[in-house]
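**Q** I would like to see how this sequence folds:
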Amino acid sequence: MIRNKYSNKSVVVRVIAFRKKEGSPVEVKVTPDVLDMELFDKGPKVITWKLDTVGFRFAPEGAIEITSPGAEKVFGRPVVSKEGRVVKVTNENNDGRAYAYNVRVLDEETQEVTVLDPSIGNRRPY
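**A** Next up, the predicted model:
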């Protein structure tokens, strides 16, 4: 893998939600599914999740939840936009650990919440 540094670029995770056919369960996908912070310079970064699918928004409770132990020392509180289509979280990005997180998406029509559990790999401290 070729390593690129993106010190001045935003860290963006694209989110989509969909049903394969009418009546089927909602599926949620994120790109990238593993956010490799090694691609960015060490130090604080704001991660922005953008929901690209009409008819869905981030769930009002727990839209982005970092679930790994010790996450509260590394990540700030998620801030959800008024429209519920963007979530931002600050990441210190300096401990080399991987963190699991949940993305919760709400189907605006049915009010059903779907959860996906991707991960973030932080840059090593050296």
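
**Q** from here on, contacts and neighbour counts on C-alpha atoms
**A** Fine.

**Q** Number of residues surrounding residue 107?
**A** Using other C-alpha atoms under 10 Å, residue 107 is surrounded by 18 other residues.

**Q** Might you report the residue contacts of the closest residue to it other than its chain neighbours?
**A** In this structure, residue 107 finds its nearest non-sequential neighbour in residue 56, 4.7 Å apart by C-alpha to C-alpha, 6 or more residues apart in numbering. Listed by C-alpha atoms under 8 Å, 6 or more residues apart in numbering, the contact set of residue 56 reads 17, 105-108.

**Q** ok, residue 106 to residue 16 distance?
**A** 11 Å (C-alpha to C-alpha, to the nearest Å).

**Q** next up, for comparison:
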Amino acid sequence: MNPFQTLRRPLAALFTASALISAIPTAHAAPVVYVDVRVGADEQVSFSPDPVAVKKPHTLIVFRLKTAGWAFADEGAIEVSEPGTQFPAASWTEQADRASLLDLMSESGQFKYSVTLVHKKTGRRLVIDPVIKNGADD
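**A** I've put the predicted structure just below:
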């Protein structure tokens, strides 16, 4: 038996299991709040919405960078100043224009956070400090 035949069965089983898992419907998808981030010509950064209003537990906050030439920092793109128990994990940068953060939203309050952007050509960094409001009303 050649090595390909030896690997073929485990690989086939892996792909079959993966297909089955992806076909299982998600009964309770986590709520998502999208935040659009833009950098103006004067390097003023704007967020929409601002502040970020989180109203449901276990909300994924997805930051979407809408300005070409800029990227979220590879690590620490979104950092909550005092995360306490509300933000149990560090943010993660999914791609240059998308970073995410999990908010447990088990307590109401305002949480200051920083967003770090990097200019793709120069490497210059911008750090901005907006607010997340847990349990916020419109």
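
**Q** and the contacts of residue 56 of structure 1, which are buried?
**A** Taking 16 or more other C-alpha atoms under 10 Å as the criterion, what is buried in these is 17, 105-107.

**Q** Which one of the residues you listed is nearest to residue 45 of structure 1?
**A** Nearest to residue 45 of structure 1 out of those is residue 105 (C-alpha to C-alpha; 23.3 Å).

**Q** corresponding residue for that closest one in structure 2?
**A** Aligned by TM-score structural alignment, residue 105 of structure 1 pairs with residue 117 of structure 2.

**Q** Tell me, how many residues neighbour residue 128 of structure 2?
**A** Neighbours around residue 128 of structure 2, by other C-alpha under 10 Å: 14.

**Q** Same question for residue 22 of structure 2.
**A** 9.

**Q** show me what contacts the counterpart of residue 128 of structure 2 in structure 1?
**A** When structure 1 is aligned by TM-score structural alignment, residue 128 of structure 2 is paired with residue 116. Contact partners of residue 116 of structure 1, counting by C-alpha under 8 Å, 6+ apart, are 28-29, 102-104.

**Q** and in structure 2, which of those remain?
**A** Retained in structure 2 by both residues aligned by TM-score structural alignment, their matches' C-alpha atoms under 8 Å are the following of the contacts of residue 116 of structure 1: 28, 102-104.

**Q** Sounds good, over and out.
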